[in-house]
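Chemist: no sequence on hand, only this structure:
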């Protein structure tokens, strides 16, 4: 395939502007690239953040939780074939020290590969409109379009018996939460976890913890509907921080303290409570995006006495080629009902879908093509 492909894409033209669906052209795949006809794509908080101000070049086609069917492959592609059902995840170089340690989320060139809007190899665009380049390759896919171009490296082949239209969020949001619990924290059967924030990432962490038979799992979340869903998904306790004067004291009352905690809020005061909720040798994983000026509000002596670890976690410490199929296997076995987080919207209702997520009406919106 050498000709460009006509497609429809949701474009953000300036900071804060709504998505507009427009006609574009997607370039044919190069040697290591894969062309995918999109079936579904999740909307992640990162997409909304980039639309409203996180620095990415504009105009841009966002979207980074895509799923679809392979339509064409480049000459050097060997592990993906036409007709495969695939999920798209983040890009990495595959060659640096961290990539060679099976830690591609910490690739030395992660940000230029996933947020620059152009090919990392030569700065070229994969999306054009009337011959003019449109920034794309967001997380090496830009899946808010009827077709996406990815690299073989970030294209994960899936079992065709799975519901392809909802698999996309396994490539980022669900992977981030579940991977944080399972990969980064390494939670074991019977160990306890407190999750601060019951959105898509927090509830995915709950699903991951349950899939590996964790013990007590507490979800701290102000929205009643999300607390109810957390209980349905296997949380042993939920706490409403608006109605609980002292969340830390409540956690200690319920379980005495936890082995692990995850903060998905990015709020320093929440992190402070999470650190103090940890039992000796406990680990706090940070997933939320903090205010730019924020610092970690932890008492160092308190941490020293208990041997506490605090660390940020990117993409759930996951290698997508390994972890996405593992989550899919849990789903098939009935141990990972991530479909209960998902609400479906037609592609042309992308603005309505994003608004529903912002207002809490849906946990994980998925656009259907």
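Modeler: Yep, it's here. Nothing here was measured: the structure is a model prediction, and the numbers come from that model. Numbering: from 1, shown residues only.
Chemist: C-alpha only now, for contacts and for neighbours.
Modeler: OK.
Chemist: what residues are up against residue 185?
Modeler: For residue 185, the residues meeting the contact criterion (CA atoms under 8 Å, 6 or more residues apart in numbering) are 260, 283, 285.
Chemist: ok, and here's another one to check against it:
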């Protein structure tokens, strides 16, 4: 049976700011078809607002329109489709924004974030099956965002887009594990593979950058340098364990990181989505150092570095998508670190809001006035 629900629909990218006035996201009444084979219907309880969502709103990350936005969330299973045996109504889940098929070559070699069918479905705005379960009040199809579409009271996802968790974790914290924690902590511990005593510099103290900082600290990194132009975010980084902070508007970020790390960081993690910041991160590493980039610049932006430095200085430049995660492995272990007090990701939550406040929330995000904002869907 079709479910009637409310969701935030983006019909056109590139709206002018402030979004509270132009209102690019419309709260609409939608029809949600029941889950098909290998799918579940979830009552969304909390959804985080991520820069990746903003990248769709402002057009730097083009996606098919119209689209029900949102990808970082937690909720409760309400119904399961045919042949679903691993989920049941009442299960609490965290969403994964890459639906890994489990059988392609990348999934087979333990790199599910590069799943070929999953990437194709995300680009097309469908579920892993190729289906779209959304229709607007006129009966027209709407696209899914990264297989999740979390800015809605209810959603249908592939079972490959969900991980079961214990129900006692507050939903506003659980939601963060779907993207900010997975991407940031994963960049430090999976992609960079930071070891105890190695120096780390993190560029950008948004939700993902602060999670990367926490991941580096949990891995035993020292010193740990946080780079951000916003004073409040630098102060938060210090409270979370950063040994040094750098204001790139007041000093040369590259030279400052080198000074704080004794010649350059062993690892630099860039989370801003700027090719200029990525260049700074690259040059802030020591000879033989590694730069991991997490941010998503506009597709037309190009990076320029001396090609010879990759060989003559044995530098490494690596991309990290969704923290190079295996979600069925990493969600439980990162949750364990949180419960042990080693990943205080609850400190990243700066705002809670209702769905109707979503456009103003994107203004705060664009102005760098928030770390992580969470939409609460209360009964």
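Modeler: Arrived safely, thanks for sending. All of these numbers come straight from a predicted model, not from anything done at the bench.
Chemist: what would you report as the TM-score here?
Modeler: Overlay of the two chains. TM-score (TM-score structural alignment, normalised by the length of the first structure): 0.94; 365 aligned residues with a CA RMSD of 1.6 Å.
Chemist: coming back round to it: by neighbour count, which of the contacts of residue 185 of the first structure wins?
Modeler: Counting neighbours by other CA atoms under 10 Å, the top entry in these is residue 260, with 27 neighbours.
Chemist: for residue 101 of the first structure, see how far away that residue is.
Modeler: Applying CA to CA, to the nearest Å, the value for residue 260 of the first structure to residue 101 of the first structure is 24 Å.
Chemist: then residue 295 of the first structure?
Modeler: Going from residue 295 of the first structure to residue 101 of the first structure by CA to CA gives 29 Å.
Chemist: who's more crowded, those two?
Modeler: Counting neighbours by other CA under 10 Å for residue 295 of the first structure and for residue 101 shows that residue 101 has the greater number, 12 against 9.
Chemist: aligned partner of the more buried one in the second structure?
Modeler: Under the alignment (TM-score structural alignment), residue 101 of the first structure pairs with residue 109 of the second structure.
Chemist: what of residue 31 of the first structure?
Modeler: Per TM-score structural alignment, residue 31 of the first structure is aligned with residue 37.
Chemist: number of residues surrounding the residue nearest to that match when sequence neighbours are not counted?
Modeler: In space, and not counting its chain neighbours, residue 37 of the second structure is closest to residue 82: 4.6 Å by CA to CA, 6 or more residues apart in numbering. Residues near residue 82 of the second structure, counting by other CA under 10 Å, number 11.
Chemist: how close does residue 82 of the second structure sit to residue 2 of the second structure?
Modeler: 16 Å.
Chemist: where in the second structure does stretch 274-284 of the first structure fall?
Modeler: Aligned by TM-score structural alignment, stretch 274-284 of the first structure corresponds to residues 281-291 of the second structure.
Chemist: residues in contact with the residue nearest to residue 37 of the second structure?
Modeler: Counted by CA under 8 Å, 6+ apart, residue 82 of the second structure has contacts 36-39.
Chemist: trace it over to the first structure, please.
Modeler: That one, residue 82 of the second structure, aligns with residue 75 by TM-score structural alignment.
Chemist: pretty sure that match sits in a helix.
Modeler: No. Residue 75 of the first structure is assigned coil when assessed by DSSP: H, G, I helix; E, B strand; the rest coil, not a helix.
Chemist: separation between it and residue 35 of the first structure?
Modeler: From residue 75 of the first structure across to residue 35 of the first structure, the span is 12 Å (CA to CA).
Chemist: before we move on, what about residue 312 of the first structure?
Modeler: Between residue 312 of the first structure and residue 35 of the first structure the computed distance is 33 Å (CA to CA).
Chemist: understood, closing this out.
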